[in-house]
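Colleague: Quick one: sequence and predicted model below, then my questions.
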Amino acid sequence: MKKHFLLSFLLLGFVGVGLQAQEALFRAQQIISPEVHQDNSVTFRLLAPNAQSIQITDDFLPTVKIESPMGQMDGPGRADLVKGENGIWEFKSQILGPELYNYSFIIDGFTTTDPNNPFLIRDVASVTNIFIIGGGHAELYKTNDIPHGSVTRRWYDSPGLGMDRRITIYTPPGYENSTEKYPVLYLLHGAGGDEEAWISLGRTAQIMDNLIAQGKANPMIVVMPNGNVIQDAAPGEGSMGYYKPQFMVPKTMDGTYEANFMDIVKFVESNYRVKADKANRAIAGLSMGGFHTMHISRYYPNTFDYVGLFSAAIMPREDATAKVYSDIEGTLKNQMNNGFKLYWIAIGKTDFLFDANTAYRKMLDNMGMKYEYVESEGGHTWRNWRVYLTEFAPRLF
C-alpha cells in the first residue's frame, strides 16, 4: 500500500511538472523574436496586452548623445513597437549589415530584456539580448564547424596585490595534445569590464578560432586579466560575492595595475608552454585597457614587440601621480630605441576620445616614434573593438 501511495505521489509530481512546463509553453505563445528574414531585416515581438507603449533600444538605430562618467558619448537609439492582434507588439528593422547586435525593450518606461530570446550578454551592470547577422566580418563572431581552442578561468597569485586573482585564458586548437610553445597576446578590458569582458562581449574565442582556421592568424595564447585591482574576480565570481558592477572602481587607473602587471606575465610563463621573449609577447587593450597598455608597454620598455591601443583612454588624469606615470616621453623614447615590430593605434571618428588620441599621435610624431593608425567609422563601442581585434591579431608574431 505504501509503495502504491509513493508511486501515485511521484506520478502526480511528474504530471504537475509537465503541466507547469506546458503552461509556460502556452504563455510564450510560440512567439519568435528576433526573427531574421532572408533580406536581413529583423522583426522583434513582445506579448504585453496591458502595456501602453513599448520601444526597442538597440545599436542598429541612429545613435543619440548621452552623458556618461567618461563624458558625452554615442548611445543606442529608440524606436516604437506597434500593437497588433492578441496583444503582441512588433517592430521590423531595416535591412541590417553583418554584425553582432544587442537590444532591449522599454515597456512603459521600464527597460527589460526580450523573454523570447534566451541569449544575453552583460556589459558592466546592464544585460541585453544579442543576435548575429552573418556575412562579412560577422562570420568571425560565429561558432563555425572548425577546430576550437579552449577557454579556462585560472587563479594566479599576485604578490604585488596581495591576493589570488582570477584570469581568463584562451589556448589555441591542439594546445592540450602538443608540445609546441606559443606566443602570447595580453588583451585588456575597458572601464567597468573584468576578466569576462573580452571573452563574452569581444567574442575573442570565436574570432581567434576562425582567424587561425583560415590561416589569417598564428596560433597564440590570449590572456584576459581583470584590470580592477581591488577585485579578485568579476562580480559574482570572487570572494566579494554578488554585487552590482560599477563603471569605475577605486584604484583602477592609479598605476597599481600597471606596476604589478608582471605578476600576470610570470604566472603565464610559468604555467603555459610559451615563447617567453619580447618577440613573442603582444599587449593590447580597449579604452581604459588602451590606457593600461600604453603605460605598461613603456614602463617595461623591452618586454612587448607588439602594442595595440583600441580607442585608448589617453587623457590627463589628476590621480595619475604614481611612479608608473612619470617621465612618459623619456620611457616612450626608451621603448622606441629598444625597438618593436608593431605599435598600432585605432579609433572611431566619432569617439569621444578622438581628440585625445590625436594629441597623443602628435606627441609620437614629434618624437619620431613610428606607429600604424586606423581610423574607423563609429564611436566608443564594442562593434569597433571586435573589428580591431580581427585586424590586429593577424599582424602578430
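Modeller: Perfect, I can see it now. Numbering: from 1, shown residues only.

Colleague: Every contact and neighbour count from this point should use C-alpha atoms.
Modeller: Fine.

Colleague: any idea what the nearest residue to residue 202 once chain neighbours are set aside is structurally, helix, strand or coil?
Modeller: Leaving out its chain neighbours, the residue that sits closest to residue 202 by Cα to Cα, 6 or more residues apart in numbering is residue 386, at 5.5 Å. With DSSP: H, G, I helix; E, B strand; the rest coil as the basis, residue 386 sits in helix.

Colleague: do you know how far residue 386 is from residue 66?
Modeller: 22 Å (Cα to Cα, to the nearest Å).

Colleague: Between the two, tell me which one has more neighbours.
Modeller: Set residue 386 next to residue 66 and count neighbours by other Cα atoms under 10 Å: residue 386 wins out with 25 against 11.

Colleague: Wait, that one touches residue 203, no?
Modeller: Yes. Counting by Cα atoms under 8 Å, residue 386 does reach residue 203; the two are 7.3 Å apart.

Colleague: do you know how far the residue nearest to residue 202 is from residue 102?
Modeller: For residue 386, the distance to residue 102 - Cα to Cα - is 14 Å.

Colleague: what's the answer for residue 397, then?
Modeller: 33 Å.

Colleague: Same question for residue 12.
Modeller: For residue 12, the distance to residue 102 - Cα to Cα - is 42 Å.

Colleague: For the helix or strand containing residue 104, name the packing helices and strands.
Modeller: Using DSSP states H and E, residue 104 sits within strand 99-107. Counting contacts by 3 or more Cα pairs under 8 Å, 6 or more residues apart in numbering; DSSP states H and E, strand 99-107 is packed against strand 54-58, strand 110-112, strand 126-133.

Colleague: what about that strand, distance to the chain center?
Modeller: Averaging C-alpha positions (Cα atoms, centre = their mean, to the nearest Å) puts strand 99-107 16 Å from its chain's average.

Colleague: Other residues contacting that strand?
Modeller: For strand 99-107, contacts defined as Cα atoms under 8 Å, 6 or more residues apart in numbering pick out 51-60, 111-114, 128-134, 137-138, 141, 383.

Colleague: quick one, helices of the stretch 51-200 of the chain?
Modeller: Counting by DSSP state H, counting those that start in this stretch, residue ranges of the helices within the stretch 51-200 of the chain are 197-200.

Colleague: pretty sure residue 333 belongs to a helix, no?
Modeller: Yes. Assessed by three-state DSSP, residue 333 belongs to a helix.

Colleague: mind listing what it touches?
Modeller: 367, 369.

Colleague: so how far is residue 106 from it?
Modeller: Relative to residue 106, and taking Cα to Cα, residue 333 is found at 51 Å.

Colleague: before we move on, what about residue 31?
Modeller: In terms of Cα to Cα, residue 31 sits 18 Å off from residue 106.

Colleague: what about the closest residue to residue 259 other than its chain neighbours, neighbour count?
Modeller: Closest residue in space to residue 259, ignoring its immediate chain neighbours: residue 324 at 6.4 Å, by Cα to Cα, 6+ apart. By other Cα under 10 Å, the residues close to residue 324 number 20.

Colleague: next up, a second structure to put side by side with the first:
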Amino acid sequence: MLFFVFVDAYAQQTLWGDKPIVSPEIHSDNTVTFRMRAPKAVRVQITGDFLPMQHSESAYGKYDVPGIADLKEGKEGVWEYTTPLPLLPELYNYSFIVDGLKTTDPANVYLIRDVATVFNVFIVGGARADLYKVNSVNHGTVSRRWYWSPSLKMNRRLAVYTPAGYEESNKRYPVFYLLHGMGGDEEAWLALGRASQILDNLIAAGKAKPMIVVMTNGNVSQEAAPGESSLGYIVPTMQLPKTMDGSMEESFPDVVNFIDATYRTVKRKSGRAIAGLSMGGFHSLHISKQYPDMFDYVGLFSAAIMPDKQVKSSVYDNTENKLKMQFNKNPKLYWIAIGKTDFLYKANEEYRKMLNEKGFKYTYYETDEGHIWRNWRIYLTEFVPMLFH
C-alpha cells in the first residue's frame, strides 16, 4: 500500500514540477480553478453550491440542488474547470463526478459530512464569509458532553461552546440553545454552520455578548451522532423515529437542567435563547411555547411549523392558546427567517399571517435562495448579535 501511495504522489509531483496538484486554487480575482488527475476517465464533472441551483423534489418536498459543470482534460490526464465569474465571499462545498461516480477531491483534505453525504469545502474570504474563518482572535472552547436524560431514560451527547475567558472567570453567562435540522446531529452546527468561528469572531468584535452555546442532538432515539455512540459506525440517515412527535420537546428540560447544573449560567428566562433550522426551528417553536417562562429569545430558521396530521402529542394541542400565553409574557425577541425559494416558505407565510391576526409581535428576515446551509449561516450571524441585551 505504501508503495502505491508513493508512486501516485510521485506521479503528481513530477507532473507539477515537484509540487502536488492544487485544487481548489482561489485566484486573486476570486475565480476558482478545480483540478483532478484522472487519465483513464471519459468524463469528469463537478457539482457544488457555487454553481447555479437546480430544482429537485423528494418525499420531503421541493429542494434546490447544485448544478453540474464539465471539466476539460489537459496534459497527462489532469482535468480542469475554472469558474467563469468570480465567486462571492462564502463557504462553498463541492464534489467531483468521474464517469458517473460522485467522489471527493483527492487534492483537498477539507471534508464535511452532511447526514450521509461527504463533500469538500473551501472559503472565499471577504464580507460575511470572514466570520466563517478561524481568525486571529481569542477563541472559545468546544466540548462534547454526555448527560443523563430522565425523560428518555438514556445517556445522550451534546456539544457545548464556552466563550473565550470562561475558564478563567467566575462570571455567569447566558445560554443559547442551537438546534439542527432533520438528519443532523450535535455536530451539524459546528461543521456545516461554522458556529464556533462565528461566535468567536462576533464576540471578539464586540458585536455579540459572550455566551454559552449548546448544540443538542434532536433525534431522541439516538444517544449521539453516528459513529459517536454505542451503535458504532452506523450509516447516517434522515429516516429516524421520534424526530417530530413531541418527545424532543417534552425531554428538553433535561438538557436545560444539565447545563444549569454543570455550567455557570444565568438561570432565568432573560438569560436563555433558543433557535434552530428546519426541524430544529420546529422544535424551537414548540419548546418555547410549551415552556413560556424558559426562553426570552426565539429564532425560527427556515422552520417546519406544524406536525403531520397523524402525529398525536399533547405538545401540539392548543397551539394558539399556548402561543397566546407565550406572547403575553412578552419575549424580548421572536425572530423568523426564511429564503424566498424555500419549500417551507408557504408554511412560514401562513404562520406569520396567523401571528399578525393575533397581534403577536415578531421580527421577520427574508433572504434569497432556499433550504440551504448558506442561509442558515447568515441567519446565525444576524440572530446572535441581538441576544441578551
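Modeller: Happy to help now that I have it. Quantities reported herein were computed from a predicted structural model and do not represent experimental measurements.

Colleague: on that earlier part again, which among the contacts of strand 99-107 of the first structure count as buried?
Modeller: 54-60, 112-114, 128-134, 137-138, 141, 383 (16 or more other Cα atoms under 10 Å).

Colleague: about what we covered before: more neighbours: which of residue 31 and residue 106 of the first structure?
Modeller: It is residue 106, of residue 31 of the first structure and residue 106, that has more neighbours when counted by other Cα under 10 Å, with 19 against 16.

Colleague: Find me whatever residue is spatially closest to the aligned partner of residue 250 of the first structure in the second structure, sequence neighbours aside.
Modeller: Under the alignment (TM-score structural alignment), residue 250 of the first structure pairs with residue 241 of the second structure. For residue 241 of the second structure, ignoring the flanking residues on the chain, the nearest one in space by Cα to Cα, 6+ apart is residue 221 at 6.4 Å.

Colleague: Thought residue 240 was touching that neighbour, still the case?
Modeller: Yes. Between residue 221 of the second structure and residue 240 there is a contact under Cα under 8 Å: 7.4 Å.

Colleague: what sits against residue 81 of the second structure?
Modeller: 33, 34, 35, 70, 71, 72.

Colleague: Mind jotting down where the helices sit in the stretch 251-397 of the first structure?
Modeller: Under DSSP H, counting those that start in this stretch, the stretch 251-397 of the first structure gives helices at 256-259, 262-271, 288-299, 328-338, 354-367, 382-392.

Colleague: For burial, what's the neighbour tally of the closest residue to residue 126 of the second structure other than its chain neighbours?
Modeller: Residue nearest to residue 126 of the second structure in three dimensions, not counting chain neighbours: residue 89, with 5.3 Å by Cα to Cα, 6+ apart. Per other Cα under 10 Å, the neighbour tally for residue 89 of the second structure reads 15.

Colleague: measure the aligned residue in the first structure for residue 89 of the second structure to residue 40 of the first structure for me?
Modeller: Per TM-score structural alignment, the equivalent position to residue 89 of the second structure in the first structure is residue 98. Distance, residue 98 of the first structure to residue 40 of the first structure, by Cα to Cα: 9 Å.

Colleague: what do those two both touch?
Modeller: Listed as contacting both residue 98 of the first structure and residue 40 by Cα under 8 Å, 6+ apart are residue 133.

Colleague: Now residue 224 of the second structure. Nearest residue, chain neighbours left out?
Modeller: Take residue 224 of the second structure and drop its neighbours on the chain: the residue closest to it by Cα to Cα, 6+ apart is residue 157, 5.1 Å away.

Colleague: so who does that neighbour touch?
Modeller: Residue 157 of the second structure sits next to 144, 145, 146, 147, 186, 216, 217, 223, 224, 225 when contact means Cα under 8 Å, 6+ apart.

Colleague: Check residue 289 of the second structure too.
Modeller: 319, 322, 323, 325, 326.

Colleague: Okay, it and residue 361 of the second structure: tell me how far apart.
Modeller: In this view, residue 289 of the second structure and residue 361 of the second structure are 14 Å apart by Cα to Cα.

Colleague: Overlap of the contact sets of residue 386 and residue 203 of the first structure?
Modeller: Jointly contacting residue 386 of the first structure and residue 203 under the rule Cα under 8 Å, 6+ apart is no residue at all.

Colleague: Pull the number of nearby residues for the aligned partner of residue 114 of the second structure in the first structure.
Modeller: Using TM-score structural alignment, the partner of residue 114 of the second structure in the first structure is residue 123. Neighbours of residue 123 of the first structure under the rule other Cα under 10 Å: 17.

Colleague: In contact with residue 123 of the first structure, which residues are there?
Modeller: Contacts of residue 123 of the first structure (Cα under 8 Å, 6+ apart): 192, 193, 197, 201.

Colleague: Number of residues surrounding residue 297 of the second structure?
Modeller: The burial count for residue 297 of the second structure: 23, using other Cα under 10 Å.

Colleague: If you rank the contacts of residue 123 of the first structure by neighbours, which is first?
Modeller: residue 193 (26 neighbours).

Colleague: Tell me which helix or strand the residue nearest to residue 241 of the second structure sits in.
Modeller: Here residue 221 of the second structure is assigned to no helix or strand, by DSSP H and E.

Colleague: Map it across to the first structure for me.
Modeller: Under the alignment (TM-score structural alignment), residue 221 of the second structure pairs with residue 230 in the first structure.

Colleague: Please verify my assumption that its match contacts residue 250.
Modeller: Yes. In this structure residue 230 of the first structure lies within contact range of residue 250 using Cα under 8 Å: 7.2 Å.

Colleague: what's the first-to-last distance across stretch 57-71 of the first structure?
Modeller: 21 Å.

Colleague: so it corresponds to what in the second structure?
Modeller: The aligned range for stretch 57-71 of the first structure in the second structure is 47-61, by TM-score structural alignment.

Colleague: rewinding a little: so which of residue 12 and residue 102 of the first structure has more stuff around it?
Modeller: For residue 12 of the first structure versus residue 102, neighbours defined as other Cα under 10 Å are more numerous around residue 102 (19 against 12).

Colleague: Next up, the contacts around residue 119 of the second structure.
Modeller: The neighbours of residue 119 of the second structure, taking Cα under 8 Å, 6+ apart as the test, are 93, 94, 95, 103, 104, 111, 112, 113.

Colleague: let's see 6 Å
Modeller: 94, 95, 104, 111, 112 (Cα atoms under 6 Å, 6 or more residues apart in numbering).

Colleague: what's the counterpart of residue 351 of the second structure in the first structure?
Modeller: Counting by TM-score structural alignment, residue 351 of the second structure lines up with residue 360 in the first structure.
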